[in-house]
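Asker: Structure of the sequence below:
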Amino acid sequence: MKNIKKLVFLSMLVSIALIIYIIEAQLPVLLPGVPGIKLGLANSISLFALLVIGGKEALLIMFLRTILGSFLGGSMSSFLYSIAGGLLSNLIMIILYKSFKESLSIWTISVCGAVFHNIGQLLIASLIVQDFRVYLYLPVLMVSGVITGYFIGVTTNYLYNHMKKVPLINGLKELD
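Answerer: All right, here's what the predicted structure looks like:
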């Protein structure tokens, strides 16, 4: 029964993240003329999962959301950018959360995740175009990463603080 609750909860989080991902893909770019800058609201679900269930589950949610989102509305290149950014971002957030959760805020962890998400995407871009000059775009993406990462962190913190009052959420870490 415990595993079924956890599986249902994970499925729900993947579904929510996928819906957010698809809706956000339909929205116009945040800054016209500056490609690649998105809010990344679906990442708040992975960060929430990291706080509530753990790192493996956060990675699983990001991976499933990225695969399903690419099948439903993306392309192979969008999949490559999303998976590279998502993996690097989630790995950094997992490491920071496990090592420094007492001294780092959720929004600080989120900002670091957003910055590394952009670095992962630029790595793929530089490999695709075979030119490391794409890293000249890094300062623009770092500023946007700090802003969007802060917003996602604050949003996730708000969600987490309200959802931890729910009995199911409190018991999820014990389901392992």
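Asker: alpha carbons only for contacts and neighbour counts from here, please
Answerer: Fine.
Asker: which stretches of the protein form helices?
Answerer: Assigned helices in the chain, in chain order: 2-26, 43-52, 55-73, 76-100, 106-129, 138-163, 167-171 (criterion: DSSP state H).
Asker: For the third one, which outside residues touch it?
Answerer: It refers to helix 55-73. 10, 13-15, 17-18, 21-22, 43, 46-50, 76, 78-79, 82-83, 86-87, 90-91, 94 (Cα atoms under 8 Å, 6 or more residues apart in numbering).
Asker: Buried ones from these, can you make that a ChimeraX selection?
Answerer: The ChimeraX command for the buried members of those (criterion: 16 or more other Cα atoms under 10 Å) is given here:
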select :10,13,14,15,17,18,21,22,43,46,47,48,49,50,79,82,83,86,87,90,91,94
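Asker: To compare against the first, here's the next sequence to fold:
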Amino acid sequence: MKTRRLIYLSLLVSFGIVLHIVEAFIPLPIYIPGAKLGLANIITLLVLVLYGFKDGLIVSILRCLISALITGSVSSLIYSLSGAVLSLFMMSFVFFYMNKTFSLVGISIIGAQAHILAQIIAASIILRNSGIFLYLPFLMMISLFTGYFVGLVSNLTYGILSKNLKLIEVKKSYS
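Answerer: Take a look at the predicted model:
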């Protein structure tokens, strides 16, 4: 792996961790158990689009592990990790095989839905209670909005990053 690429990916892991931590301090208008904006998923989507699935998986796993260690919520690691991994798999499939059908916003919504599904499955296994699936339709509705928001921010950020990364690579080739 090139040094420059490793530095960029390390920065993206750091940004994901910061977004994860900052999100905990954003007050939601109503408390909804399990509902979050999913700001760190902006980073996952950006890494997927800019660097591919493998790097997206590495960044997602590192972000989840380090965030859990920093926040001290190691018990929530299984939820964030299962959500991040299934979300990445679904977004990758759609991005690489159906990208003419779905925009980044659509891909993000699919990722948000997969994320919530994985977390509900993990919760039902851990709690040994299938009744938690009754909560799934409600969380799926919320994930439409959070996925839309994350997709919009990812789309805007991608435009800026892709231009700047190309400029950096062009400047490097002339020096």
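Asker: Can you tell me which of the helices of the first structure is nearest to Gly36 of the first structure?
Answerer: Taking Cα to Cα, helix 138-163 is the member of the helices of the first structure nearest to Gly36 of the first structure, at 8.2 Å.
Asker: what's the average distance of the closest one to the second structure?
Answerer: Once fitted to the second structure, helix 138-163 of the first structure is off its aligned match by 0.7 Å on average (mean Cα distance after the TM-score superposition for the first structure).
Asker: Same question for stretch 76-94 of the first structure.
Answerer: Following the fit onto the second structure, the mean deviation recorded for stretch 76-94 of the first structure is 0.8 Å by mean Cα distance after the TM-score superposition for the first structure.
Asker: corresponding residues in the second structure for that stretch?
Answerer: The aligned range for stretch 76-94 of the first structure in the second structure is 74-92, by TM-score structural alignment.
Asker: do stretch 48-61 of the first structure as well
Answerer: Using TM-score structural alignment, stretch 48-61 of the first structure corresponds to residues 46-59 of the second structure.
Asker: same check, this time on stretch 125-144 of the first structure
Answerer: Counting by TM-score structural alignment, stretch 125-144 of the first structure pairs with residues 123-142 of the second structure.
Asker: can you pull the contacts of the residue nearest to the spatial centre of the second structure?
Answerer: By Cα atoms, centre = their mean, the mean C-alpha position of the second structure lies nearest to Asn41, the distance being 2.0 Å. By Cα under 8 Å, 6+ apart, Asn41 of the second structure lies in contact with Gly16, Ala84, Val150.
Asker: any idea how far it is from Leu167 of the second structure?
Answerer: With distances taken as Cα to Cα, to the nearest Å, Asn41 of the second structure is found 25 Å from Leu167 of the second structure.
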